[in-house]
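>>> Can you look at this prediction? I've put the sequence above it.
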Amino acid sequence: MANDNFVQIIGNVTRDPELRFTTGGTAVCSFGVAWTPRRRNPQTGEWEDGDTSFFNCSAWRDLGENIAATISKGTRVVVTGSVRARDWEDRDGNKRTSIEIDVDDCAPSLRWAQAQIERTSRQSGGQGGGGDFSGGGGGGQRQPDPVYGDEEPF
């Protein structure tokens, strides 16, 4: 992931994640996240909502599968990744732009929720969302668990 377009957002999932697989067997999960800024009005002392921003998110491989199994519509999440704008035309021929995030990591926000963590075994090589992956799981061999020495892995 390039450091020049890194983004982190905290928002609510707008639709249940959709898990699909490429023809090569690679998992990709698509979901939406909305974020509405809030600020306190200095004259009234009241909180006011700003304009809501909507982001289309894509997560690949194990991360995508874990998101699809864990996150649902309405969940408040913390998403990190790289951002890009995609131009397209709607059915009426109008030019549109959508902001998309290639997800590097995603987690439920624990400010207003609790989560139970269940570790999964890694089935593909690489580290994180941007590693070098060899495709969807062949061979049936499980990768060894990482060695952390004397430290706990968290």
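Thanks, I have the structure now. Numbers count the residues shown, from 1 in each chain.
>>> all contacts plus neighbour counts: C-alpha atoms, from now on.
Noted.
>>> hey, where'd the helices end up in this structure?
Ranges of helices in the chain, per DSSP state H, are 61-70.
>>> the strands in it, which residues?
In the chain, the strands defined using DSSP state E lie at 6-13, 18-21, 27-35, 38-40, 47-49, 53-60, 76-89, 95-108.
>>> Next, the buried residues of stretch 71-78.
Burial within stretch 71-78, assessed by neighbour count using 16 or more other C-alpha atoms under 10 Å, is assigned to Ile71, Ser72, Thr75, Arg76, Val77, Val78.
>>> Quick check: end-to-end length of that stretch?
11 Å (C-alpha to C-alpha, to the nearest Å).
>>> mind checking how far that stretch is from the chain centre?
Mean-position distance between stretch 71-78 and its chain equals 10 Å (C-alpha atoms, centre = their mean, to the nearest Å).
>>> Repeat that for stretch 35-50.
27 Å.
>>> buried residues in it?
So stretch 35-50, judged by 16+ other C-alpha under 10 Å, has buried residues Trp35.
>>> Put this next to the first one:
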Amino acid sequence: MAQISFQGRIIGQPELKFSQAGKPLLRFRTVENSHRQIDGEWKDVGAAWRDVTVFGKQAEHLAEHLADKQIVAISGRLDAREWEKQDGTKQTSFEVLADVVGIVPARQQAPTQPPTPSPAPDPWGAQNGGFPEKAPF
């Protein structure tokens, strides 16, 4: 199987299921948008949709933390599945069997006004930096 690593946005709510043997598996879909600079402007040039499956304890843990529209980084194996449509034509779909899934932190909004630094406190609790007003000589 081919290895794959990518970053994408979860589309829809991840779904925790259990196999016939009682093993947990988490399924969700991601989209990775591609952008390219064309004539000096950034434009959307396509999207890669991927179905992802996570197994075991990681599936149960992630089910509690993943949500729609969240950005994740995924590393795993690309698995091809063949299936037949109702009209009899054969189709191939690809699924990512994730080994590692990481949650990408959301971007912080920049503050509208930078914080004003407060003066450092005098560690000795004295005025004039701990020195007398007049020189002692």
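Yep, it's here. Note that the structure is a prediction, hence the values are computed from the model and not measured.
>>> if we can go back for a sec, including distance to Asn66 of structure 1, could the strands of structure 1 go into CSV?
Formatted as CSV, the strands of structure 1 follow (distance: least, C-alpha to C-alpha, whole Å):
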stretch, distance to Asn66 of structure 1
strand 6-13, 15
strand 18-21, 10
strand 27-35, 9
strand 38-40, 30
strand 47-49, 32
strand 53-60, 9
strand 76-89, 13
strand 95-108, 9
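>>> any chance of the buried residues of stretch 71-78 of structure 1 in TSV, plus distance to Asp104 of structure 1?
TSV is the format used below for these (distance: C-alpha to C-alpha, whole Å):
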residue	distance to Asp104 of structure 1
Ile71	15
Ser72	18
Thr75	18
Arg76	17
Val77	13
Val78	11
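>>> Need the max-distance pair from those residues.
Greatest spatial distance in the buried residues of stretch 71-78 of structure 1: Ser72 and Val78, 13.4 Å, computed using C-alpha to C-alpha.
>>> just to revisit the earlier point, nearest to Glu65 of structure 1, of the buried residues of stretch 71-78 of structure 1?
Glu65 of structure 1 lies nearest to Ile71 out of these, by C-alpha to C-alpha, at 10.3 Å.
>>> give the contact list for the closest one.
Ile71 of structure 1 makes contact with Asp16, Pro17, Pro108 under the criterion C-alpha atoms under 8 Å, 6 or more residues apart in numbering.
>>> swap in Gly76 of structure 2?
Neighbouring residues of Gly76 of structure 2 by C-alpha under 8 Å, 6+ apart: Gln3, Ile4, Ser5, Val96, Leu97, Ala98, Asp99, Val100.
>>> Tell me the counterpart of it in structure 1.
Alignment note (TM-score structural alignment): Gly76 of structure 2 maps to Gly81 of structure 1.
>>> try Gln86 of structure 2
Using TM-score structural alignment, Gln86 of structure 2 pairs with Arg91 in structure 1.
>>> how close does that match sit to Ile99 of structure 1?
19 Å.
>>> Settle it for me: which of those two has more neighbours?
Each of Arg91 of structure 1 and Ile99 has its neighbours counted (other C-alpha atoms under 10 Å); Ile99 has more, 14 against 6.
>>> so the more buried one makes contact with Ala34?
No. Ile99 of structure 1 lies out of contact with Ala34 (C-alpha atoms under 8 Å); the separation is 11.3 Å.
>>> Which neighbours do these two have in common?
Common neighbours of Ile99 of structure 1 and Ala34 (C-alpha under 8 Å, 6+ apart) are Phe54, Phe55.
>>> residue in structure 2 matching Trp47 of structure 1?
Using TM-score structural alignment, the partner of Trp47 of structure 1 in structure 2 is Trp42.
>>> repeat for Phe21 of structure 1
So Phe21 of structure 1 corresponds to Phe18, using TM-score structural alignment.
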